[in-house]
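# Prediction below, plus the sequence it came from.
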Amino acid sequence: MERWADTVHTARQILAENIKALRSQKDWSQEALAFEAGLHRTFVAHVERGVRNISIDNIERLATALGTTPGALLADRD
């Protein structure tokens, strides 16, 4: 029997993919995004890999830096 997490994108995966895609569109490094959001580069790297839990406050910081909304970062584009 397949687990739910094996068959759908989790919010963490969706967030990671959206952040990475928007960062790439801006041609920013993880370090540049981290600087703009006031976060550490390794934190951004962990979020993009989906291995770090993230607070709503930091989602908002990343969204603002990327010129989007927290809701857009969490929207499944598939």
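Cool, the structure landed.
# contacts, neighbours, all on C-alpha from now
Will do.
# Now do the contacts for residue 61.
Residues in contact with residue 61 (Cα atoms under 8 Å, 6 or more residues apart in numbering) are 37-38.
# Can you classify it by secondary structure?
helix (DSSP: H, G, I helix; E, B strand; the rest coil).
# what's the answer for residue 9, then?
In three-state terms, and counting by three-state DSSP, residue 9 is coil.
# Run a quick neighbour tally on it.
13 (other Cα atoms under 10 Å).
# Please compare the first structure with the one that follows:
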Amino acid sequence: MPKQPISDAAATFGARVRSRRNELGKSQEGLADDSGIHWTFIGQVERGQRNVSLHNILKIADALQVDPAELVRGLSAPQDQAEPDKETP
């Protein structure tokens, strides 16, 4: 069974990455090469299965030749669910 997106924001971010990558005619492997991020991670980002760090957002945006703001504009952090990458005390 496929893993679900970790949040609506992650799913939207991933869809924006995929859309721009397709506009440029790049494969996931091509985007991975251009950004210095492994292609399996790119796939997980596009499926909304990763909480992407600021540095990786900047690398992906640079490789997609887009302002990082376009990838995150209007997104909100989930309010009613625990963030998967956040440690609990």
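Thanks, I have the structure now. Remember, it's a predicted structure, so these values are computed and weren't measured experimentally.
# mean deviation of whatever helix or strand residue 48 of the first structure lives in from the second structure?
Secondary structure assignment for residue 48 of the first structure, by DSSP states H and E: helix 41-49. Superposed on the second structure, helix 41-49 of the first structure shows a mean distance of 0.3 Å to its aligned residues (mean Cα distance after the TM-score superposition for the first structure).
# Would you mind measuring from the spatially most central residue of the second structure to residue 14 of the second structure?
Here the mean C-alpha position of the second structure is nearest to the C-alpha of residue 45 (Cα atoms, centre = their mean), at a distance of 3.7 Å. When Cα to Cα, to the nearest Å is the yardstick, residue 45 of the second structure and residue 14 of the second structure sit 5 Å from each other.
# got it, and residue 64 of the second structure?
The spacing between residue 64 of the second structure and residue 14 of the second structure, counted by Cα to Cα, is 13 Å.
# ditto for residue 22 of the second structure
For residue 22 of the second structure, the distance to residue 14 of the second structure (Cα to Cα) stands at 12 Å.
# ok, residue 67 of the second structure - contacts?
Residues in contact with residue 67 of the second structure (Cα under 8 Å, 6+ apart) are residue 61.
# residue in the first structure matching it?
Structural alignment (TM-score structural alignment) places residue 67 of the second structure against residue 69 in the first structure.
# Can you show me the helices along the second structure?
In the second structure, the helices defined using DSSP state H lie at 8-23, 28-35, 39-46, 54-63, 68-72.
# Who are the packing partners of the shortest one?
Put plainly, it is helix 68-72 of the second structure. Under the contact definition 3 or more Cα pairs under 8 Å, 6 or more residues apart in numbering; DSSP states H and E, helix 68-72 of the second structure sits against helix 8-23, helix 54-63.
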